[in-house]
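Trainee: turn this into a model:
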Amino acid sequence: MSRAQSSQARAAPIPKLKKSWLVQAIETRWYASPGWLYGLLPLEFLFRFISILRKGYLNRRRWHSTLPVIIVGNISVGGTGKTPVLIALIKHLQAAGFHPGVISRGYGRSFGKLCVVSPQSRASEVGDEPLEIVNQTACPVVVSSSRVEAAQYLQQHQLCTVIVADDGLQHYRLGRNIEIAVVDGEAGFGNGHCLPVGPLREPVSRLASVHYVLASGRVAAYPSAYLFDVQPKWLVNVKTGAKESLQFLRALRSPIAVAGIGKPDKLFSTLKCVLFDKGGGTLECYGFADHHVFSLKDFEFAGNRPVIMTAKDAVKCVAFAQKNWWYLSVEAKLSDEFLQVLLTDIKQAAI
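Mentor: Okay, here's the model as predicted:
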């Protein structure tokens, strides 16, 4: 890439955030010094106290499945790469001869009633992540406001041989054989505080009790963590499902990136890296709140320009997608060492 191209690419606009100023201010302090959020320390102490009471209460009412249960979750708010990890894990289990089934709360859906997810389901009814999981793996996925109810459904209907719980680390009523915590290797644990002063749902000390910690990036954010990478694979047309190589990205004229995920910058930085590697270019970026329910009105600013989004966002836009809307397909690369020890533990749990 020439010096001129590199300069042009790096001059890409700063992401335009579709979040309230208060949310942006809080998130900034979460990943820096708490600053004015120190005033909320009494609420953090209350949050921790209530969490301890809740954990003790739910542990006494814990339900255990006859099937092995794997929890894939995190201790922090926002995107850690959990969904790509969960999808990669399911595919490895399928390749190893298991028949995994997934349970999820289905965050953001319009009601909490139990529902079996299918490719024809609507994200508003089942949640964006469960629908993405079904589209990527074709495994049975059940959503419910009660993860125990969802697990019981999978077990009673003999839909799987191992249950994978999406984002269930803090849902202690569900018994589990294996806990996997996913950590953002770049953001780490923010300022180290629990909500609302920091981004943590539980203290970092919680990781000492899980079976495995997976950290994205080149440097582990936790001493005993296994590293993983999330790599871009394809550009997929939101409307037709047609696939194009990443090189197709540089052929798009004035593309716009849109993301309604926990950390929109993850998509933006990945796309910019692809652009830089393929000859540079500018990219206009718009970040929305996590699990944002998109409508056609949200894209009025795009006009006829091509739009690139995540797979999680794409499932909410299929009904009104334009022919030049694409999503970036990504894949989590898990370490062979982790997969070997995990499969051994699952086989022992299944005995």
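
Trainee: C-alpha from now on. contacts and neighbour counts both.
Mentor: OK.

Trainee: and what about L249, helix, strand or coil?
Mentor: The three-state label for L249, taken from DSSP: H, G, I helix; E, B strand; the rest coil, comes out as helix.

Trainee: look up the closest residue to it, ignoring the ones flanking it.
Mentor: Excluding the flanking residues, the one nearest L249 by Cα to Cα, 6 or more residues apart in numbering is L275, at 7.1 Å.

Trainee: just the element for that neighbour, please.
Mentor: Assigned by DSSP states H and E, L275 belongs to helix 265-277.

Trainee: also P130?
Mentor: helix 128-137.

Trainee: against which helices or strands is that helix packed?
Mentor: In this structure, helix 128-137 packs against helix 82-95, strand 115-117, strand 141-143, helix 311-314, with contacts taken as 3 or more Cα pairs under 8 Å, 6 or more residues apart in numbering; DSSP states H and E.

Trainee: let's see this one next to it:
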Amino acid sequence: MNLDDFFRQVWKDRNLTALGFWPLSLLYSTIVEIRRFGYSCGLFAVEHFQFPIIVIGNLTVGGTGKTPLTIWAVEHLKNAGYSPGVISRGYGRRISETHMVGEDSTPDVAGDEPLVIWRRTNVPVAVARQRSDAIRLLIKEKDCNIFISDDGLQHLSIESDLKIMLIDGEERFGNGFCLPAGPLRESSRHANGVDLKLVNGTGQKNEYSMECKLTEAVNLLNNSKTRTLESFANETVSAIAGIRNPKRFFKLLAEQGIQSKNYSFPDHHDFDRDELSAILTTDDVVLMTEKDAVKCAHFASPNWWCVKLEATPEAAFQNAFSDRVSAIVRSN
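Mentor: Below you'll find the predicted structure:
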């Protein structure tokens, strides 16, 4: 059991192990609340930009579907006539400089999720330690008129116009504790401060629902080569997932009739050739997430494929999103 799996088990309920971490959670949550208070009362500066800023994030650690929702939001805005740009901190990258994601970008420089977003949408994406620096870079070099802050719900130094909170439909808020005793980055009461709540799964009262499903497989060595997922049903397949909830990916593959030998890795895992060569052969048919594929493409074998994940929010959310964006643009 890796560390991610360990904490996912601990965070399911208020067990003895979770309670043992509670003093650290109290310290952590106190620091978070002091920081929030500093921004709310003006002790810390909040920067305002002339263009609308949409924040997509969550209260818990790990994957709730932020990246596929960001991709959906970008395409929705493009279809509505806007010129969106995406800003991110670029979790997992190894440099601190502000960077415009492009053809030569690697996960070490851009982070895995920003690279996926750029490749899927082809809109300007900038990463920076301070998100305001990413916005300034996009304003300076690109013709953007609206911005999406990916995983930006806890970044308070930029004034935002629309806050969208994603919730895991299976795990929700876990045991309700803040890190490290639970999965919360901040108290769940801050959910009341967002504009739209969207559940990856079935929403509850005052929440919208979203479906995430796998669509097609793209070859890692030749992205013009694609296959339907159904075409893998009669093959021996190895599935790799270095994401917050690998079991969800494996379950989605199984729902497509794919029987796979599954390999789980920690979220944002930094894959290398030797590691995967120890469990795979060059002839193996391999399916992996897009986030993992950007880190494996440079040493991939011909039968390695990444599987696209598409988010589809319910119609009511799509209408609410469009209405909110239109109102924000008019007010700006």
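
Trainee: need the next SSE after the helix holding L275 of the first structure, C-terminal direction.
Mentor: strand 284-288.

Trainee: what's that next one aligned against in the second structure?
Mentor: Strand 284-288 of the first structure corresponds to residues 261-265 in the second structure, going by TM-score structural alignment.

Trainee: how about a markdown table for the helices and strands packed on helix 128-137 of the first structure, with mean neighbour count and distance to R305 of the first structure added?
Mentor: A markdown table is the format used below for these (neighbours: other Cα atoms under 10 Å; distance: least, Cα to Cα, whole Å):
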| stretch | mean neighbour count | distance to R305 of the first structure |
| --- | --- | --- |
| helix 82-95 | 19 | 28 |
| strand 115-117 | 20 | 32 |
| strand 141-143 | 28 | 35 |
| helix 311-314 | 25 | 16 |
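
Trainee: for Q231 of the first structure, which of these is the nearest?
Mentor: helix 82-95 (9.7 Å; Cα to Cα).

Trainee: equivalent range in the second structure for that closest one?
Mentor: Mapped onto the second structure using TM-score structural alignment, helix 82-95 of the first structure spans residues 66-79.

Trainee: compared with the first structure, how much does that stretch deviate?
Mentor: Taken over the aligned residues, the distance from stretch 66-79 of the second structure to the first structure averages 0.6 Å (mean Cα distance after the TM-score superposition for the first structure).

Trainee: what's E310 of the second structure in contact with, if anything?
Mentor: By Cα atoms under 8 Å, 6 or more residues apart in numbering, E310 of the second structure lies in contact with 68, 72, 212-215.

Trainee: change it to 6 Å
Mentor: Contact partners of E310 of the second structure, counting by Cα atoms under 6 Å, 6 or more residues apart in numbering, are 68, 212-213.

Trainee: what do we get in the first structure for it?
Mentor: In the first structure, E310 of the second structure lands on E331 (TM-score structural alignment).

Trainee: how close does its match get to L22 of the first structure?
Mentor: Separation of E331 of the first structure from L22 of the first structure (Cα to Cα, to the nearest Å) stands at 33 Å.

Trainee: you'd agree A181 of the first structure is in a strand?
Mentor: Yes: applying three-state DSSP, one finds A181 of the first structure inside a strand.

Trainee: please enumerate the strands of the stretch 101-250 of the second structure.
Mentor: Remark: strands assigned in the stretch 101-250 of the second structure by DSSP state E, counting those that start in this stretch are 125-127, 146-150, 162-168, 196-200, 208-219, 226-228, 237-241.

Trainee: can you list contacts of the fourth one?
Mentor: Same thing as strand 196-200 of the second structure. Outside strand 196-200 of the second structure, the residues within contact range by Cα under 6 Å, 6+ apart are 164-169, 207-210.

Trainee: go again with 8 Å.
Mentor: 64-65, 163-169, 206-212, 313, 317.

Trainee: OK, contacts around D229 of the first structure?
Mentor: With the criterion set at Cα under 8 Å, 6+ apart, D229 of the first structure makes contact with 216-217, 332-334.

Trainee: of those, closest to A257 of the first structure?
Mentor: A332 (20.9 Å).

Trainee: for the residue nearest to G78 of the first structure when sequence neighbours are not counted, grab the count of nearby residues.
Mentor: Spatially, and ignoring its direct neighbours in sequence, G78 of the first structure is nearest to G262 (4.1 Å; Cα to Cα, 6+ apart). By other Cα atoms under 10 Å, the residues close to G262 of the first structure number 18.

Trainee: now the contacts of strand 196-200 of the second structure: which count as buried?
Mentor: 64-65, 163-169, 207-210, 212, 313, 317 (16 or more other Cα atoms under 10 Å).

Trainee: tabulate the helices and strands packed on helix 128-137 of the first structure (a markdown table), appending distance to P42 of the first structure.
Mentor: Below are these laid out as a markdown table (distance: least, Cα to Cα, whole Å):
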| stretch | distance to P42 of the first structure |
| --- | --- |
| helix 82-95 | 30 |
| strand 115-117 | 39 |
| strand 141-143 | 35 |
| helix 311-314 | 36 |
